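Visitor: Structural data only, the sequence is not supplied:
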């Protein structure tokens, strides 16, 4: 099993460790609900060093990225971050990615941990099919550690450790500066729905960086958080998780990612299949579901309208913020309207639920 540079720190903190996509990762420290609510009210620190980083360099880098990804990277400026995805020719998703533009000839992809090798191979395959002379692809995943500092107190905590003007770093923008004396890519992004930063820096600096951030955050109530809270936080926001809401059999249009699918681009891998799907009518829709009766929906559970099987749960859990079962599910489009009454088969009984607006938790509710 692979380990992040913070593995020993997690063990010292008494984290419960699990195998996550071949990585030995902390699932929780004080407990998922406590970590979740702390991130919503104060701040949480997450080790996300298992994520992959792939650099694309060269004069034709943008041409390559435009063919590789479904969003429009030509609109980006230096210091901007973009959420995007790579698709197969049939329209299924290779991976969802975060793209960083340093300059017209230098870009960085952040990719999902379990997909690093697959993604890099896919990028090389797309590269080999076009004229991208001079473009270099470099898998830098082992060089980077990555931490996510998330929550309403995140900026106040990070400001203690850097001279960088954090207020000038807008949402989905990044800058480079020292944090606790370590050269760091400081990105105002996250996977929680809260304000916060994702920090990329040299792997060998991981332990001192973690300790510096935890010490700075102590007065603000900062807590270490595991993958359990990361999952419930993203679920409340309806953020897709690869292998659940998106995979090679689910298209971005089905998964509610039409907003990043720029079909007006002249060309990208998967465009024809996605255009066809849009014209024919998207066969299923990702919806948010809230339980009307006690019960926790889980991945794979069947969704019914009356006695008709209309879909399946892709992710589900008890919402720590709402104290009720919530789920994301792919359902037939005619059952995707808000307030549609459905039921989910939980342990051989049908439990009532309904389609609701997402995100489940809105910022003004916190």
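Guide: Everything's here; your move. Just so you know, these numbers come straight off a predicted model, no measurement behind them.

Visitor: From here on, just use CA atoms for contacts and neighbour counts.
Guide: Will do.

Visitor: And the helices in the protein?
Guide: 7-12, 32-41, 61-68, 116-128, 154-159, 206-217, 227-237, 271-280 (DSSP state H).

Visitor: So which of those is nearest residue 310?
Guide: helix 271-280 (18.9 Å; CA to CA).

Visitor: hang on, isn't residue 107 packed against residue 99?
Guide: Yes - using CA atoms under 8 Å, residue 107 is in contact with residue 99, at 7.0 Å.

Visitor: When these two are compared, which one has more neighbours?
Guide: residue 99 (24 against 21; other CA atoms under 10 Å).

Visitor: Next one: the more buried one from residue 309, what distance?
Guide: Separation of residue 99 from residue 309 (CA to CA, to the nearest Å) stands at 38 Å.

Visitor: before we move on, what about residue 290?
Guide: 18 Å.

Visitor: Neighbour count: the two, which is higher?
Guide: Taking neighbours as other CA under 10 Å, residue 290 and residue 309 compare with residue 290 leading, 26 against 16.

Visitor: right, and the more buried one touches residue 324 too?
Guide: Yes - if you go by CA under 8 Å, residue 290 and residue 324 touch, sitting 7.3 Å apart.

Visitor: returning to what we had before: could you dump the helices of the chain to a markdown table with distance to residue 262 and mean neighbour count?
Guide: Conversion of the helices of the chain to a markdown table gives the following (distance: least, CA to CA, whole Å; neighbours: other CA atoms under 10 Å):
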| stretch | distance to residue 262 | mean neighbour count |
| --- | --- | --- |
| helix 7-12 | 39 | 14 |
| helix 32-41 | 32 | 22 |
| helix 61-68 | 10 | 20 |
| helix 116-128 | 18 | 16 |
| helix 154-159 | 33 | 19 |
| helix 206-217 | 37 | 18 |
| helix 227-237 | 23 | 22 |
| helix 271-280 | 9 | 16 |
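
Visitor: another structure for you, compare them:
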């Protein structure tokens, strides 16, 4: 795996048994003990993830608010300082550039967290669309490390390392300049697993120290190092999208079922006209959940058949560690999207029966 990027935490992977793969040009651990035990640790106690590959972009300036409001589908007008919002960035045709988190520090200072595979593309898109706005953009991704601590015991573990009451950080809010072992960190009550937890940002030099402090604090709490494998099974059970799967340049937020994050009543944003038209004309296809009736594990890209004809494809499919079932998400023609409809998933060239079910495979356990 030559020429792959490494995070500041790369050196500790082997200590915890990490099995490293190429992910979006990064050497990252797919698992440590195993996907299922790590998945179960996050659902029942806690897991710690290296997510330092994620991208961070600062937006500053007198027109930072206007710039971001035009850039994303969600509405930041009601955000308080230190609040976080989830959104998409769209092309003019309604396809998705990326999904991201927007942290508001104040009206003239925002912090955007984007997907690792899209950092350069996203930054170029922002630069391209900043004309006419008095803002400064700074891609600080290479200076920032990020650790995610997720699970029902996340707060108890992190609480041992900080000197204020973590329950004061509400869901999708953050606190800046939190001292963890003397290191200034940004801590937000966010995550990608469907569980309560925190995402912790720090400078690269202190990443290993912070990781080890958290591991030590969680040694009697069932804390496990967790890799990309269970990060995907966790987010999928919780019906959280993955860029390139449920949303992409060719799958709009409305087709993906994330219209809640598209504020069509907002004055304007890139892609609004196309998405408004799509909503008015009615969706031709949409993402649905499905459960296998026959044996076989569905995988991303597998064809979905209805009445013997291709109606769509699987966007994500797994054996669910929580439900103990083979389930998936797929984008299908609207006439085959009704709950209870029977479809077939082509697994190893053989059609296998499945039924369309609710995408709410797992009830999220966020702290509200």
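Guide: That came through fine. None of these values were measured; they are calculated from a predicted model.

Visitor: Nearest to residue 20 of structure 1, out of the helices of structure 1?
Guide: helix 227-237 (8.8 Å).

Visitor: coming back round to it: quick one, which of the helices of structure 1 is nearest to residue 317 of structure 1?
Guide: Per CA to CA, nearest to residue 317 of structure 1 of the helices of structure 1: helix 227-237, 7.1 Å.

Visitor: contacting residues around the closest one?
Guide: The contact list for helix 227-237 of structure 1, computed with CA atoms under 8 Å, 6 or more residues apart in numbering, reads 25-28, 32-33, 35-36, 46, 191-193, 240, 315-320, 326-328, 358-361.

Visitor: These, buried ones only, as a PyMOL selection?
Guide: Of the contacts of helix 227-237 of structure 1, the buried ones go into a single PyMOL selection, burial set by 16 or more other CA atoms under 10 Å:
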select buried, resi 25+26+27+28+32+33+35+36+46+191+192+193+240+315+316+317+318+319+320+326+327+328+358+360+361
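
Visitor: Inside strands: which ones of the contacts of helix 227-237 of structure 1?
Guide: 25-28, 46, 315-319, 326-328 (DSSP state E).

Visitor: Need those residues in a markdown table (columns: distance to residue 230 of structure 1).
Guide: Listed next are these as a markdown table, based on distance: CA to CA, whole Å:
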| residue | distance to residue 230 of structure 1 |
| --- | --- |
| 25 | 12 |
| 26 | 11 |
| 27 | 9 |
| 28 | 10 |
| 46 | 8 |
| 315 | 13 |
| 316 | 13 |
| 317 | 12 |
| 318 | 13 |
| 319 | 12 |
| 326 | 15 |
| 327 | 15 |
| 328 | 16 |
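
Visitor: any idea how far the most centrally placed residue in structure 1 lies from residue 135 of structure 1?
Guide: Structure 1 has residue 191 as the residue nearest its centroid, 5.1 Å off, counting by CA atoms, centre = their mean. Look at residue 191 of structure 1 and residue 135 of structure 1: by CA to CA, they are 30 Å apart.

Visitor: Repeat that for residue 153 of structure 1.
Guide: 40 Å.

Visitor: repeat for residue 327 of structure 1
Guide: With CA to CA as the criterion, residue 327 of structure 1 and residue 135 of structure 1 are 42 Å apart.

Visitor: thought residue 80 of structure 2 was touching residue 104?
Guide: Yes - Residue 80 of structure 2 is within contact range of residue 104, at 7.2 Å (criterion: CA under 8 Å).

Visitor: More neighbours: which of those two?
Guide: Set residue 80 of structure 2 next to residue 104 and count neighbours by other CA under 10 Å: residue 104 wins out with 23 against 14.

Visitor: Run through the residues that contact the closest residue to residue 202 of structure 1 other than its chain neighbours.
Guide: Distance criterion CA to CA, 6 or more residues apart in numbering; nearest residue to residue 202 of structure 1, sequence neighbours excluded, is residue 144 at 4.9 Å. By CA under 8 Å, 6+ apart, the contact set of residue 144 of structure 1 is 49, 53, 200, 201, 202, 203.

Visitor: from those, which is closest to residue 212 of structure 1?
Guide: residue 201 (13.7 Å).

Visitor: Look up how far residue 215 of structure 2 lies from residue 33 of structure 2.
Guide: Distance from residue 33 of structure 2 to residue 215 of structure 2, by CA to CA: 15 Å.

Visitor: just residue 122 of structure 2 next, same as before
Guide: 33 Å.

Visitor: And residue 332 of structure 2, by the same measure?
Guide: 43 Å.

Visitor: do residue 208 of structure 2 as well
Guide: With CA to CA as the criterion, residue 208 of structure 2 and residue 215 of structure 2 are 10 Å apart.

Visitor: Kindly state which residue of structure 1 is aligned to residue 111 of structure 2.
Guide: In structure 1, the residue matched to residue 111 of structure 2 (TM-score structural alignment) is residue 108.

Visitor: Count the residues that sit near that match.
Guide: Neighbour tally, residue 108 of structure 1, other CA under 10 Å: 21.
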